[in-house]
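Colleague: Provide a 3D model corresponding to the input given below.
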Amino acid sequence: MDKKQQFETQAIRTQIEPTHAQEHSTPLYLTSSFTYADAEEMRATFAGENDNNIYSRFSNPNFQELIDKLCQMEGAEDGYVFATGMAAVFSTFAALSKTGDHIISCRSIFGSTHTVFTKILPKWNIETTYVEVNDVESWGEAVRPNSKLFYLETPTNPGVDLVDLQAASDFCKKHQLILIVDNCFATPYLQQPIQFGADLVIHSATKFIDGQGRVMGGATLGKKELIEEIYAFSRSTGPALSPFNAWILSKSLETLAVRMDRHCDNALRLAEFLSSHPKVSWVKYPRLPSHPQYAIAQKQMKAGGAVVAFGINGGLEQGKNFLNALKMCSLTANLGDSRTIATHPSSTTHAKLSEEERQKVGITPELIRISVGLEHSDDIISDIQQALE
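Modeller: Okay, here's the model as predicted:
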């Protein structure tokens, strides 16, 4: 693909070679295995001497097209796709860590990732130390001789805080750590962490990459030598994406840019409306000048994304009343859908954290997270306004 082509063009025109039928749209490859012309070709394939597919647990043309597109978008050397975002997260940690290693992570992360750090990896004597999102000066205190990885989300889930990617990259180079960035909220259209020095980028493709709440998927992209380790682990352990879901997600990427433009426009309008509402105590959105890391957003994000966090006066009970009063917006723990979604993180996505842990990352009882959809912005604001009042 010509590197001079723009993001939107690459998303549409990056395709695998057509079959003998010369189809315009990539077909589905719903097959568990692949055949060979003769014994020598089969031997060479299993020896890794060619790029032929072997088995859809770890290789399939639909996987490859999706990987190729995502690598183009993120500026990555290689990648691997998974059944879910959490499969990508766990497989990446498991492939790159060994017994006795130490991980440093920003404290504000998805609830299931927290569970991996605190309940699963400790079984193999892999410990994690949390650091504060924007207290860069304190990160060095967490470094140990056995520290291996530094993991962060930006924007964070659900508080929409930002981490300075350049500062994180400089920190990791200084301490010889592998920098892994969850880029789910921003998508590769709005932010490319590899440009700032990240070694790996992770996506829950279930969210904005699919964009319509249909299928699940995940991806890890970045340096080839690291992806080779992740591929070797995943080839044997089987967290692979299905060919059908890979085909759906590859098609979804063709509209990512136009969808994210609309998401961001709608989200900014909603954030501005909430900022002036008397029943709202605070609002966080990266492109509001009131955001604590507004300057960072200007530096590393093309736009503010689709997620708005706000606090509602009256705390937990008023928050429940607000959710119950919504008429159009959906109540679900998902995000990144064409439909606007309202969530109360402290009782759903982050309920497994202790109250103390939630307080440390700013998940207070009054926090509401809105994943702003593609409906007309007037209708989104109207529904939220009537629910507030």
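Colleague: contacts, neighbours, all on C-alpha from now
Modeller: Will do.
Colleague: does anything pack onto the helix or strand that contains residue 369? Which helices or strands?
Modeller: Element membership for residue 369, per DSSP states H and E: strand 367-371. Under the contact definition 3 or more CA pairs under 8 Å, 6 or more residues apart in numbering; DSSP states H and E, strand 367-371 sits against strand 307-312, strand 341-343.
Colleague: now those as CSV including mean neighbour count and distance to residue 71?
Modeller: Formatted as CSV, those follow (neighbours: other CA atoms under 10 Å; distance: least, CA to CA, whole Å):
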stretch, mean neighbour count, distance to residue 71
strand 307-312, 24, 24
strand 341-343, 23, 29
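Colleague: got TSV for the ones you listed, with distance to residue 87 too?
Modeller: Formatted as TSV, the helices and strands packed on strand 367-371 follow (distance: least, CA to CA, whole Å):
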stretch	distance to residue 87
strand 307-312	23
strand 341-343	23
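Colleague: and the strands in the chain?
Modeller: Assigned by DSSP state E, the strands in the chain fall at 78-82, 102-106, 127-131, 147-153, 178-182, 200-204, 218-222, 280-284, 307-312, 330-331, 341-343, 367-371.
Colleague: could I get these as a markdown table with distance to residue 357?
Modeller: As requested, the strands of the chain are exported to a markdown table (distance: least, CA to CA, whole Å):
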| stretch | distance to residue 357 |
| --- | --- |
| strand 78-82 | 29 |
| strand 102-106 | 13 |
| strand 127-131 | 11 |
| strand 147-153 | 17 |
| strand 178-182 | 20 |
| strand 200-204 | 23 |
| strand 218-222 | 26 |
| strand 280-284 | 20 |
| strand 307-312 | 18 |
| strand 330-331 | 24 |
| strand 341-343 | 19 |
| strand 367-371 | 15 |
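Colleague: for the comparison step, fold the sequence that follows:
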Amino acid sequence: MTKTATHKWIFPARFRAGAYGWKSSKLACQRLREAVSEIKKVAKKEPDLAAEGAVRLIEKLWPALEHVDSSSGALGSAVNKVLDQLLPVIINAPADPNTRQKWLERLWQAMEDDGVDYLGPVGDRWGEVCGSVESANQWAEELMPTLRSCWADPNPGNYFHGATACLSCLLVAERYQDLLDLLALDRKPFWHYRRYGVEALLSMGKKSEALQYAEGSRGLNQPDSAIDQACEEILISSGLHDEAYRRYGLRAAQGNWYLAQFRAVAKRYPMKDASAILADLIATTPGDEGKWFATAKELELYVLALGLANRSPCDPKTLTRAARDNLDSAPEFALGSALTALRWLSEGWGYEVTNVDVMEAYDRAMDAATRLNKADDVTGQIRQLVEANDNGARQFVRQALQGRMRVGSDDNGPET
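Modeller: As a prediction, this is how the structure comes out:
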């Protein structure tokens, strides 16, 4: 009896058909993480067995998750992450051709049954999943007629779920011209398909043509950022770093926050001065200069950081944390950060702000002022700030600080 037959997996019982209901997105995401951990643990010692487990989990995804509300996008992101981790397990497994062919047949059936295209990433790497040039070539021969018929049909709207699988197989089989000829049939440029054409041209050593082909993929609803990244990589691989930076470097920057974008650019262009990169990035976001405060702070460009924070709104909590973290190392910067936090709080900026946030900004300002022997001056500045041009936000800040300092009360009531 084989190890595959005797091994007792935990995850299958948790991914029965219909196992998760409409409101089970969070639980499903947790179970997915646990399943991946289980498979990757096995992969360290038994890669073929782990690959079998990965195929089995992929087969179960749609039946188990079919009824879950995926409108938030969290579940889709979790599935994509699972596939990013499991596909290499299948691709790198040293399985014999017969075993791998059985995996391919099971995965293909799972993609056909998939109701929301959860398994799109599997098709995107189908040529690699094939495990050999011979297998990829066989699948390409099988898929090409259907895709050619779909794209050559004069009636718009035809769709073949195996399009990327076919293109991926042609790429792995090194049938580059066949791939490009097939793409030429698609009347509307679609980056998700044309990126295989870029890879084909690069494999043929035609970097200039690959760049032009990528640029020719732009259009309505096409991912400009992804195209920028591809073009940037082509120029960098050609040693044209300055041109890559000038044309694509800033636009291709990826990150969930501004500091991450800076780090992404700085990592790709270590030869460029960090402050120059930051200045270029700031210029791309007019009106949002304050969002770059944390980046300038990390570079210890304190004067610039405070200037940015005062040019456009900056999160008061971020400013207060900066004040707290720099009280000893840079008290002047800490003082400026805390005062700027109070300024934006007084103008109504901040997310889910409480009295505690106001009092902490005040306390950090006074801590820095004490270190700089400016306590009286700073107290006067804060009083002037919170009493000027009365509005709802200033009333809130004023009330929060009544226990910290003598400030005017609401309306015409007495001072505290």
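Colleague: please state their TM-score.
Modeller: TM-score of the superposed chains, computed with TM-score structural alignment, normalised by the length of structure 1, equals 0.24; 137 aligned residues with a CA RMSD of 5.8 Å.
Colleague: returning to what we had before: which one of the strands of structure 1 lies closest to residue 92 of structure 1?
Modeller: Of all the strands of structure 1, it is strand 218-222 that lies closest to residue 92 of structure 1, at 7.4 Å by CA to CA.
Colleague: show me what that closest one is packed up against.
Modeller: Strand 218-222 of structure 1 packs on helix 61-74, strand 78-82, helix 85-96, strand 200-204, going by 3+ CA pairs under 8 Å, 6+ apart.
Colleague: so the first one versus strand 200-204, what angle?
Modeller: Okay, so that is helix 61-74 of structure 1. Interaxial angle of helix 61-74 of structure 1 relative to strand 200-204 (axes from the mean of the first three to the mean of the last three CA atoms, to 10 degrees): 120 degrees.
Colleague: just the second one next, same as before
Modeller: Between the axes of strand 78-82 of structure 1 and strand 200-204, defined by the same axes, to 10 degrees, the angle is 30 degrees.
Colleague: again with the third one
Modeller: Here helix 85-96 of structure 1 runs at an angle of 150 degrees relative to strand 200-204 (the same axes, to 10 degrees).
Colleague: now helix 85-96 of structure 1: buried residues?
Modeller: Using 16 or more other CA atoms under 10 Å as the test for burial, helix 85-96 of structure 1 gives 85-96.
Colleague: for residue 378 of structure 1, grab the count of nearby residues.
Modeller: Using other CA atoms under 10 Å, residue 378 of structure 1 has 11 neighbouring residues.
Colleague: got the contact list for it?
Modeller: Counting by CA atoms under 8 Å, 6 or more residues apart in numbering, residue 378 of structure 1 makes contact with nothing.
Colleague: hmm, back to that, of the helices and strands packed on strand 367-371 of structure 1, which is nearest residue 175 of structure 1?
Modeller: Each of those was scored for nearness to residue 175 of structure 1 using CA to CA, and the closest is strand 307-312 (32.4 Å).
Colleague: which strands and helices sit next to the closest one?
Modeller: If you count contacts as 3+ CA pairs under 8 Å, 6+ apart, strand 307-312 of structure 1 packs onto helix 256-275, strand 280-284, strand 367-371.
Colleague: and these, which is most packed in?
Modeller: Comparing these by mean neighbour count (mean count of other CA atoms under 10 Å), strand 367-371 ranks first with a mean of 25.
Colleague: can you state the direction angle for that one and strand 280-284?
Modeller: Strand 367-371 of structure 1 and strand 280-284 are oriented at 50 degrees to each other (the same axes, to 10 degrees).
Colleague: between strand 367-371 of structure 1 and helix 256-275, how big is the angle?
Modeller: Using the same axes, to 10 degrees: strand 367-371 of structure 1 against helix 256-275 is 150 degrees.
Colleague: hmm, residue 375 of structure 2 is touching residue 363, no?
Modeller: No: assessed by CA atoms under 8 Å, residue 375 of structure 2 is found out of contact with residue 363, at 11.2 Å.
Colleague: got the angle between the strand holding residue 369 of structure 1 and strand 307-312?
Modeller: 150 degrees.
Colleague: reformat the helices and strands packed on strand 218-222 of structure 1 as a markdown table; add distance to residue 148 of structure 1.
Modeller: Putting these into a markdown table (distance: least, CA to CA, whole Å) gives the following:
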| stretch | distance to residue 148 of structure 1 |
| --- | --- |
| helix 61-74 | 23 |
| strand 78-82 | 20 |
| helix 85-96 | 8 |
| strand 200-204 | 13 |
